[in-house]
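[1] dropping a prediction and its sequence here:
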Amino acid sequence: MARRSPWTRWSRAVEAAIRADPRMAQTADLVVRQGGQLVHRVSFAPGRPRDCFSMTKSVLAMLVGLAVDSGVVTLDDRVEDDATVRDFLTMTRGVASELEDVDRLMELPSGWEQAIRGRAHCWAPGTRFCYDNEAAHLLAIWLSRRVGDLEEYAAERLFGPLGIDEAEWLRDPEGHCFGAAHLRLSADSLAALGQLLLDGGTTSTQRLLDPAWVRAMTTAWTPGGPPENTGYGYLTWVDDDGFFFGGWAGQHTSVFPAYDLVVVTTGLPSLLPADWTPARAAVLAHLRTVPPVQRWQP
């Protein structure tokens, strides 16, 4: 049961704002954790686990971090040509990708990896941000050849220790977990992943991620760009309020370190209004009403 705290009223105000705004009609879940504790949870639509869409990328970054920590890979390993793991994590692979590219890729009956590797490089790797769904999938394929099946690796090294047991991961025609999107998790599981990063990669009983990796993952290495139009770390968005996993149709796991706060908002594409806006907008609007000197202390 969610504990009672000053954040309960805040959470209910966010919930009310979401319910009142027809542009947020696609919202499926709102989960709020503050001070490491659940304070509010509401589902606006039935069904779970949810499709994470591009929030999947941030989970992939965690798996890369586990592999780096164990010495299986390094940031300077090359995924293709001169593009390194670091370049793929920061979306600076060097390809002028468009969001629609991944849709065309997923229409192919086979040969996804070859299609991705066939993209022409337009600038030197490491020099320019360009959001690239195909790059995330290629990184996932590359990583799986070093650590084994990613769904199994995640279950053993990341999900299992956090008590996450409902994960489902879409695969490409060759059986590789799709690195760019379509991992399915519950909103509570997403909150647990956000909490793990907020806590520096540790739980109450063990260290799962190197704290240095968490810092690097949540540092803006580039100014970023579309679709979120904010800074970019390792497959994770970074802004002045903290950092977040982001995905299409209103998928966000937002972490606000100054508030010791994790907020998950998920969305259903089947309910998407024509002029939709993510529920994260309501979360940010309500944070703006709290002067820094009045922030709750955990």
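    Yep, it's here.
[2] CA only for contacts and neighbour counts going forward, please
    Noted.
[3] can you show me the strands along the stretch 1-150 of the chain?
    With DSSP state E, counting those that start in this stretch applied, the stretch 1-150 of the chain shows strands at 27-34, 37-43, 50-51, 78-80, 83-84, listed in chain order.
[4] may I see those organised as a markdown table, with distance to Trp142 and mean neighbour count added?
    What follows is the strands of the stretch 1-150 of the chain, written out as a markdown table (distance: least, CA to CA, whole Å; neighbours: other CA atoms under 10 Å):
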| stretch | distance to Trp142 | mean neighbour count |
| --- | --- | --- |
| strand 27-34 | 33 | 25 |
| strand 37-43 | 36 | 19 |
| strand 50-51 | 23 | 24 |
| strand 78-80 | 7 | 17 |
| strand 83-84 | 11 | 20 |
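[5] now tabulate those strands in a markdown table and tack on distance to Asp149.
    Compiled in a markdown table, the strands of the stretch 1-150 of the chain are given as follows (distance: least, CA to CA, whole Å):
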| stretch | distance to Asp149 |
| --- | --- |
| strand 27-34 | 29 |
| strand 37-43 | 32 |
| strand 50-51 | 20 |
| strand 78-80 | 17 |
| strand 83-84 | 21 |
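[6] putting a second one here so we can go through both:
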Amino acid sequence: MRPERLLAACESALLRPEHAHVVALGVSDGTRRLVAGPDPDATGDVFSVTKSVTATAVRAALADGVLASLDDPLTVLDRAPGVTVHRLLCMRQAWREDPDMDALAGTAADPLPAIGAALASGTAADGRPRYVNAAAHLLVRELDARTGSAAGYLSRRVLAPAGVGEHEWERDATGAPWGHAHLHLGIADLLLLGETWAAARPDLHPGTCALGPPVAPEHLAYGGGFWHGEDVLLAAGWGGQCVLVHLPTGTVLAALTRTGWTRESGTDTLPSGWASGRRLFEEHALPLLRGSPAGHRPADDERGTR
């Protein structure tokens, strides 16, 4: 499928009010990258797409020997018995509560004690992944402790090899980048990351991170830092940002949105009834890639966790 046709089909949908917050779209077939939208040069917070970048850094750490295995215990907390990289990467860790990461980011205090206090022992009781933002930040703090600089490691081993240049990544009070959100990128950067994930897709299969039943907010199976559909790999953020890889063809689809959300206000400017980039692609691009007349619509829970 020619990327021009895919992009044109998606761009026409931007006239619909539910997609008014989409500022840029991109398509890559591995040889060409095409972008469109009202502001294709925009950059913005990609929210939970950041988690997939963090997961990619964990895989690099395994390859580099920084981590011996996914079963490595967490060392960055004094009292975290049984907490492993595997549990955090696949959202299988048990928690007493879901820490408010927005509130923690708004303080000058190290968030680690509060996150540690929210941990419970063992895995999630029902065996289902529990999608908790703090899990991804614990992974970054573990990388920070083992490498001396998670920011440097993430840039050197994930972003730079993908071709991502200058970027902004908000940090916690200790200087470590937030592992769950607040990486700021442009649409071209998302396509570059998507190409990396498309090329590495055999290694991105969760493997020992066995997939469970679909869970919110994407209502897909979750494992290894990504959402997994029948024929797609998905990195998705609150506000509709996403990178979607169509596995049979290796086609990458990306969307960047403007949410208007600020930590200070705690509010956003998303249009009423807004839809995610994933939904846009499932309605207008995936049917073309699949050779079918209609695509599957995701469950209606778009205002998921940041």
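    Right, received. Where do you want to start? In this text the structure is predicted, and so the values were computed from the model without any measurement.
[7] right, and the strands of the stretch 1-150 of structure 1 - which one's nearest Ala274 of structure 1?
    Closest approach to Ala274 of structure 1 among these is made by strand 27-34 (13.8 Å; CA to CA).
[8] show me what the closest one is in contact with.
    Outside strand 27-34 of structure 1, the residues within contact range by CA atoms under 8 Å, 6 or more residues apart in numbering are 7, 11, 15, 18, 38-46, 187-188, 191, 195, 250, 259-268, 278-279, 298.
[9] give me that answer again for 7 Å
    When contacts are taken as CA atoms under 7 Å, 6 or more residues apart in numbering, the neighbours of strand 27-34 of structure 1 outside the stretch itself are 11, 38-45, 187-188, 250, 260-268, 279.
[10] PyMOL command to pick out the buried ones of the residues you listed?
    Restricted to the buried members of the contacts of strand 27-34 of structure 1, where burial is judged by 16 or more other CA atoms under 10 Å, the PyMOL selection command reads as follows:
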select buried, resi 11+38+39+40+41+44+187+188+250+260+261+262+263+264+265+266+267+268+279
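[11] just the contacts of strand 27-34 of structure 1: which are in helices?
    Using DSSP state H, the subset of those located in helices is Ser11, Ala187, Asp188.
[12] and those, which is closest to Ser97 of structure 1?
    When these are ranked by distance to Ser97 of structure 1 (CA to CA), Ala187 comes first, at 29.5 Å.
[13] surely that closest one meets Val262?
    No. Taking contacts as CA atoms under 7 Å, Ala187 of structure 1 lies outside contact range of Val262: 11.3 Å.
[14] how about His182 of structure 1: what's its closest non-neighbour residue?
    Nearest residue to His182 of structure 1 in three dimensions, chain neighbours excluded: Phe53, at 4.8 Å (CA to CA, 6 or more residues apart in numbering).
[15] test my guess that that neighbour contacts Gly246.
    No. Counting by CA under 7 Å, Phe53 of structure 1 does not reach Gly246; the two are 8.1 Å apart.
[16] just want to know which of these two has more residues nearby.
    Gly246 (26 against 23; other CA atoms under 10 Å).
[17] so what does the more buried one match up with in structure 2?
    If you follow Gly246 of structure 1 across to structure 2 using TM-score structural alignment, you land on Ala236.
[18] does that match touch Val245 like I think?
    No. Between Ala236 of structure 2 and Val245 there is no contact, the gap being 11.4 Å when judged by CA under 7 Å.
[19] three-state assignment of Ser272 of structure 2?
    Three-state secondary structure (criterion: DSSP: H, G, I helix; E, B strand; the rest coil) places Ser272 of structure 2 in coil.
[20] could you report the separation of the equivalent of it over in structure 1 from Arg23 of structure 1?
    Taking TM-score structural alignment as the alignment basis, one finds that Ser272 of structure 2 is matched in structure 1 by Ala274. Distance of Ala274 of structure 1 to Arg23 of structure 1, given as CA to CA, to the nearest Å: 8 Å.
[21] ditto for Phe44 of structure 1
    Noted for Phe44 of structure 1: a distance of 14 Å to Arg23 of structure 1, by CA to CA.
[22] do Asp241 of structure 1 as well
    Separation of Asp241 of structure 1 from Arg23 of structure 1 (CA to CA) stands at 23 Å.
[23] please apply the same query to Ser110 of structure 1.
    Distance of Ser110 of structure 1 to Arg23 of structure 1, computed by CA to CA: 37 Å.
[24] so between the two, which is more surrounded?
    Each of Ser110 of structure 1 and Arg23 has its neighbours counted (other CA under 10 Å); Arg23 has more, 17 against 13.
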